[in-house]
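Trainee: Predicted model, plus sequence, below.
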Amino acid sequence: MDGAISVIVPTLNAGRQIDTLLTRLEQQTRKPDEIIVVDSSSEDITQEMIKRHPEVKLIVIDRKNFNHGGTRDAMLRESTGDFVLFLTQDAMPSGNDYIAKIVAPFADDEVALVYGRQLPRKDARPAEALVRKYSYGDESMVITKADIPSLGIKAFHSTDVCAAYRRTAYLEVGGFETDVLTNEDMFIAARFLHAGWKIVYEANATVIHSHNFTFKQQYKRNYIQGVEIAKHKDILGDASLSGEGFSLVKYTLGGLLRQGHVIEAMRFTVDCGFRLIGNRNGQRAAAKSHGRKE
């Protein structure tokens, strides 16, 4: 696949991870033409570790200026690649062919966005491992505008944990919003589809990435998502989260019980309650701030 490749990694106190991640990127069979790390004024050894990689471009910003959409947009425009890959600091390519695999679908000129598969870390809770397996299956998929009615909200599923963008398509639809709190990847995916571009889920491009969130963290995360999803009804249309959420819960609970993780199943049920309440409260807050009823 022809074209220059840029990789962008936002960091904050990533001292335990960033050296290994950058080394893994430099060892790829398809080496990136450019690696940019944008660091939110880390207080640990992150910047020291980055400077061990002289070919990596380090950009330091004030922490209060970081924004999921705005910072990534600024860095993409700073980069030079025809294809721009985003990774989070805790997403580790599982092999040296990750870049080659995630850019392969761009051989189709109609593909604007490719996102990869997330495999759980060894320390992932049983429920988290099943959630990753449900959300990131082993079959690749090409999504078009015609798939929105059947897939619903899942049509817009994307993740900047491990995603690649065609620069021309990104600029054509206006890029990420500069003031979005989260889900910038979902909203631009929706714009791509509505504009006639294709999105690809490439199951062969894998990274190791998972989280063991506390109930409080899960609530906060879903509250923010609820706010942003409510604010973006014009882009998402009538696609509902509830049906997809129910399917995930059913799959995960069933898997936990089959594996004999009864206590973990009970914990996951409580976890889902925090997710649901957080999301609904976020949507209510967004509706209230716009002076309308839900």
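Mentor: It's in. Numbers count the residues shown, from 1 in each chain.
Trainee: Please make it C-alpha for all contacts and neighbour counts, starting now.
Mentor: Fine.
Trainee: what packs against the helix or strand containing Gln218?
Mentor: Per DSSP states H and E: Gln218 is located in helix 215-231. On a contact count with 3 or more Cα pairs under 8 Å, 6 or more residues apart in numbering; DSSP states H and E, helix 215-231 meets helix 262-289.
Trainee: got another, please set it beside the one above:
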Amino acid sequence: MTKPRVSVIMRCKNSDWVIAQALAGLFSQTFRDFELIVVDSGSTDKTLEIVKHYPCNLIEIEAKAYYPGKVLNMAIEHAQGDIIVFQNSDSVPLCEYSLERLVAAFDDAQIKGAFGRQIPRPEAVTWVRRDYEISFPVCGEAPPWITLSLPLAAIRKSIWKEHKFYVDAWASEDTEWGNWARNNNHAIKYVADAIVMHSHNYNLKEIYGRRFVEGEADVFIYNNRDNVFKVCKRFLVSTLRDTLYHIRQVEFIEMLKIPARRFVYQWAYYKGNKLGTKRKLRGNDDTSVGQQIVLKHYGSEREIS
């Protein structure tokens, strides 16, 4: 049997609302020289029934065993391909050549990683649309804070062997790997015409959970130390920026929600950053607090992506 050039890793949990679209999009790609590895972390809906209609290597783990960095490293160990592609179970390819364009980036030997463009879902609210417009431009380069983004991304397995996904904190495993690559002169390419649909309309609880673990992770990635002054400054700047955008979009009802959302967004990051700082100073390698914060605020019934 010929070894596939590419291994696609898809993580899922209770994704039956979208995974059929994600898989149909993947298996409709012009590039077909891939194997699929699906890691399910305790689905209780019809996700596994859908997955089993497609050829794949299915790995099932318990929900409590789901730590992103550890799960990705385990899945890559099983992968046969030289290029490892990551596609979230809620990321739907919007064109048949997305995978082909992403993989083609590696024809350049200097490229060690690549990530595609994410377009928000039709139901995405105004602030989500704005964030995606900035983070994933139609052309040119992605902003510097997007070092890698796993809803659609790829890396060389040989480079992963030099630096595996980190497990110091629960979140931002893609950001940490991309930052390491950049700091070690490994080129990562933004492929704007490798397109998937992916976004979330997070409520305030979900925003808190996501930003908490991101604040914790940034201590380990950037040695970033937050304080109340920075929180206040970011709150004011982001609130003004969002307000102006909503005015231009004539979204006055949504505009009323901006202060509460931006306060939670910044405060959760600050609280997570404080936990990360304390853990790092004490040499505490227990990442379970971040996991529990996410599950408490995001909900344990579905995939956290």
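Mentor: Ah, there it is. As the structure is a computational prediction, the values presented were derived from the model and not from experiment.
Trainee: So after superposing, what's the score?
Mentor: The TM-score (TM-score structural alignment, normalised by the length of structure 1) is 0.86; 275 aligned residues with a Cα RMSD of 2.5 Å.
Trainee: one step back: orientation of the helix holding Gln218 of structure 1 relative to helix 262-289 in degrees?
Mentor: Put simply, helix 215-231 of structure 1 runs at 40 degrees to helix 262-289, going by axes from the mean of the first three to the mean of the last three Cα atoms, to 10 degrees.
Trainee: matching residues in structure 2 for helix 215-231 of structure 1?
Mentor: Matched against structure 2 by TM-score structural alignment, helix 215-231 of structure 1 falls on residues 204-220.
Trainee: Relative to structure 1, what is the average displacement of the matching stretch?
Mentor: In the superposition against structure 1, stretch 204-220 of structure 2 averages 1.0 Å from its aligned positions (mean Cα distance after the TM-score superposition for structure 1).
Trainee: Off-centre distance for that stretch?
Mentor: Relative to its chain's centre, stretch 204-220 of structure 2 lies at 13 Å (Cα atoms, centre = their mean, to the nearest Å).
Trainee: contacting residues around the most centrally placed residue in structure 2?
Mentor: Computing the C-alpha centroid of structure 2 and ranking residues by Cα atoms, centre = their mean puts Leu150 first, at 4.5 Å. Neighbouring residues of Leu150 of structure 2 by Cα atoms under 8 Å, 6 or more residues apart in numbering: 86-88, 115, 174.
Trainee: ok, and the most crowded of those residues?
Mentor: For the contacts of Leu150 of structure 2, neighbours were counted using other Cα atoms under 10 Å, and Phe115 has the most, 29 neighbours in all.
Trainee: what about the closest residue to that one other than its chain neighbours, helix or strand, and which?
Mentor: Excluding its sequence neighbours, the residue lying closest to Phe115 of structure 2 (Cα to Cα, 6 or more residues apart in numbering) is Ala153, at 3.9 Å. For Ala153 of structure 2, the element it lies in under DSSP H and E is strand 152-156.
Trainee: what's that strand aligned against in structure 1?
Mentor: Under TM-score structural alignment, the match for strand 152-156 of structure 2 is residues 162-166.
Trainee: Give me the mean distance between the matching stretch and structure 2.
Mentor: So stretch 162-166 of structure 1 averages 0.8 Å relative to structure 2 (mean Cα distance after the TM-score superposition for structure 1).
Trainee: still on that earlier bit, identify all contacting residues around the helix holding Gln218 of structure 1.
Mentor: Outside helix 215-231 of structure 1, the residues that touch it by Cα under 8 Å, 6+ apart are 180-183, 236, 271, 274-287.
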